[in-house]
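Participant: Here you go, sequence then predicted model.
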Amino acid sequence: MSREHEWIDEEAGPVVRPYAVARGRTRPSSPSLDLLANVSLTGLPVPAKAELSAQHRRLLACLSGRARPVAEAASELALPVGVVRVLLGDLLDHGLVAVRPPLTKGNSPTESLLREVINGLRAL
């Protein structure tokens, strides 16, 4: 049995605790990794000094193709958001991902516009 498969139970799924995936860390290296921040690949090659785990590589694969919010990436990987933020911090430190902050309040729709949309949908 390969080492990768010894941590998987057929019925329960992965049995590695989240803190083990994040190597015991609970905070990302960058405060810019908000739940709604968009993360995308930079296209740079993986540095030789980077020690990327299987979860780091899964995260890179998840981000290929388009930018995603942190929360969406966590959902797709079925990992806790805190763990994904730590992993993204590692990738950010290696220059493999870029982070864009979420839209500011000034760019978001107003309450009146949202109410008009809801009323329009109800009218259908």
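Facilitator: Sure, I can see it.
Participant: make it CA atoms for all contacts and neighbour counts henceforth
Facilitator: OK.
Participant: neighbours around the closest residue to Glu76 other than its chain neighbours, how many?
Facilitator: Nearest residue to Glu76, sequence neighbours excluded (CA to CA, 6 or more residues apart in numbering): Cys62, at 7.6 Å. By other CA atoms under 10 Å, the residues close to Cys62 number 19.
Participant: How about Leu96?
Facilitator: 19.
Participant: do Asp93 as well
Facilitator: By other CA under 10 Å, neighbour count at Asp93 equals 14.
Participant: What distance do you get for the closest residue to it other than its chain neighbours to Arg85?
Facilitator: Nearest-residue entry for Asp93: Ser29, 7.7 Å, with adjacent residues in sequence omitted and distances by CA to CA, 6+ apart. According to CA to CA, to the nearest Å, Ser29 and Arg85 sit 9 Å apart.
Participant: Structure two is appended below for comparative analysis:
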Amino acid sequence: MAPDGREVSAGPRLVRPYALTSGRTESVVDLPIEATFEVLPSGRTATWPEGDLSGRIIELCTAKESVAEVSAKLHIPLGVARVLLGDLVTAGHLKTRTTISEYTTSDERRELIERTLSGLRAL
């Protein structure tokens, strides 16, 4: 109960999104929303505390999720996802994958666009 007599919720406390990035709003790595990732050996062998956001991001990236999909699935703003993903790339746990190149088939492009749209809709 609060000092003024109001009931206080015992539910989870909310953390401001940019507290997760220490107030940073831009990633040191340029990450388009459709960028996908490859988990590097250091990311696979790292020990993440239970519930740690970095560990959850690594798990999602093993399924080749895009920046937009990571943001949607973790319920964090796109800018926060970019900063956290950029941190993991800089730390050597993730590597960005080429999204579209001259060698990409039309089916691969269609799949990428559909996945990106799905992630954006989930935001």
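Facilitator: Looks like it came in fine. Not measured: the values here are computed from a predicted model.
Participant: TM-score for this pair?
Facilitator: The TM-score (TM-score structural alignment, normalised by the length of structure 2) is 0.63; 93 aligned residues with a CA RMSD of 2.7 Å.
Participant: just to revisit the earlier point, any common contacting residues for Ser29 and Arg85 of structure 1?
Facilitator: Counting by CA atoms under 8 Å, 6 or more residues apart in numbering, no residue touches both Ser29 of structure 1 and Arg85.
Participant: Of those two, which one has the most company?
Facilitator: Arg85 (26 against 17).
Participant: can you give me the helices for structure 2?
Facilitator: 41-45, 53-61, 67-74, 78-90, 106-122 (DSSP state H).
Participant: Buried ones in the third one, by neighbour count?
Facilitator: Spelled out, that is helix 67-74 of structure 2. The neighbour-count check on helix 67-74 of structure 2 (16 or more other CA atoms under 10 Å) flags 67-72 as buried.
Participant: Return the member of the residues you listed nearest to Gly86 of structure 2.
Facilitator: Val67 (10.1 Å; CA to CA).
Participant: these two touch, right, the closest one and Leu84?
Facilitator: No. Using CA atoms under 8 Å, Val67 of structure 2 is not in contact with Leu84, being 10.1 Å away.
Participant: ok so, going back, of the helices of structure 2, which approaches Ile33 of structure 2 most closely?
Facilitator: helix 67-74 (4.9 Å).
Participant: rewinding a little: in a markdown table: the helices of structure 2, plus distance to Leu14 of structure 2.
Facilitator: Shown next, in a markdown table, are the helices of structure 2 (distance: least, CA to CA, whole Å):
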| stretch | distance to Leu14 of structure 2 |
| --- | --- |
| helix 41-45 | 27 |
| helix 53-61 | 14 |
| helix 67-74 | 14 |
| helix 78-90 | 15 |
| helix 106-122 | 20 |
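Participant: Nearest to Gly23 of structure 2, out of these?
Facilitator: Among the helices of structure 2, helix 78-90 sits nearest to Gly23 of structure 2 (CA to CA), with 9.4 Å.
Participant: and the closest one, which stretch of structure 1?
Facilitator: Aligning helix 78-90 of structure 2 against structure 1 (TM-score structural alignment) gives residues 81-93.
Participant: what residues does stretch 69-84 of structure 2 touch?
Facilitator: Under CA under 8 Å, 6+ apart, the answer for stretch 69-84 of structure 2 is 17-18, 20-21, 24-28, 31, 54, 57, 60-61, 67-68, 115-116, 118-120, 122-123.
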